[in-house]
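**Q** missing the sequence, but the structure's below:
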C-alpha cells in the first residue's frame, strides 16, 4: 500500500477526503475534494474530472482505513494514489488547519 506521512504533504498536493458527510462538515482540510467512501464508485466521474492529469492523489479519512480501501481501488484503476498515514487525526494533531462546513475552525470526529 503506497502511503505518505502528513508531514510530507505540500500545500498544493491534491487531497481526496473519503469520510462521511457528518465528519466532513465538522472538520476537514480546506483544499480537499470530498467524496465519501460510501458514494465513491458512483461518483467516480466527479473524481476524474477534478483530479490533475499528472498529479498524485493523496487519499485521507479519519485514521487511514477507509482511505486505504480507496487508495487500493485507485491504484487498480491506474491512478497514482497514496494513503495518508494516520488520516485527519494526525493532520489535526500536527497542527494542520481544519475547517468546518462554514469555513470556520473545525474539529475531527
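**A** Looks like it arrived, so ask away. The structure displayed is predicted, hence computed values, not measured ones. Numbers count the residues shown, from 1 in each chain.
**Q** Going by C-alpha atoms from here, please, whenever you check contacts or count neighbours.
**A** Fine.
**Q** and after the single longest helix found in the chain, which helix or strand comes next?
**A** Ranked by residue count and defined by DSSP state H, the top helix of the chain is helix 65-76. Sequence-wise, the next helix or strand downstream of helix 65-76 (DSSP states H and E) is strand 81-85.
**Q** Please compare the first structure with the one that follows:
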C-alpha cells in the first residue's frame, strides 16, 4: 500500500496535491500550468510556468529536462493528456490530480500573474 503513490508516479499517473508539493520541495519540481493565458493570469500556483496546451508541442523544449514537472489545468483532465505528451518527449511529467480545483480545495495558495 505504501508503494502505491510511487508506482502510480512511475507510470505517469496523477499525483495528489501533497505529493506534488513534496516533489517540488524535495526534487526541485516545476509546476506547469497548461491553461490559456487569460485563465493563468486570474490565479495560479506560485512559481508555475504557463505553457498552454495549444503551445505544448512547440514549447516543450523550453521546459527543464532535469527536473520533475507537475502539469495542471483547471480540473485535471487536460493535464493528463499534456503530461503524457511531455513524457513522450522524454520529460519527467505527471498530472496534478484534480487540477487547480483540487489545489484550492486543499487550502493551498494562489498567485495572481500580472
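**A** Noted; the coordinates are in hand. Being a predicted model, the structure only gives us computed values, none of them experimental.
**Q** circling back: now the angle between strand 81-85 and the longest helix of structure 1, please.
**A** 160 degrees (axes from the mean of the first three to the mean of the last three Cα atoms, to 10 degrees).
**Q** Tell me the residues of structure 2 aligned with helix 65-76 of structure 1.
**A** Structural correspondence for helix 65-76 of structure 1: residues 77-88 of structure 2, per TM-score structural alignment.
**Q** The longest helix of structure 1 vs structure 2, mean deviation?
**A** Here the mean offset of helix 65-76 of structure 1 against structure 2 after fitting is 1.0 Å, by mean Cα distance after the TM-score superposition for structure 1.
**Q** Can you pull out the residues in contact with that helix?
**A** 1, 17-19, 37, 59-61, 80-84 (Cα atoms under 8 Å, 6 or more residues apart in numbering).
**Q** Residue 99 of structure 2 against residue 76, yeah?
**A** Yes. Checked against Cα atoms under 8 Å, the pair residue 99 of structure 2 and residue 76 is within contact range at 4.0 Å.
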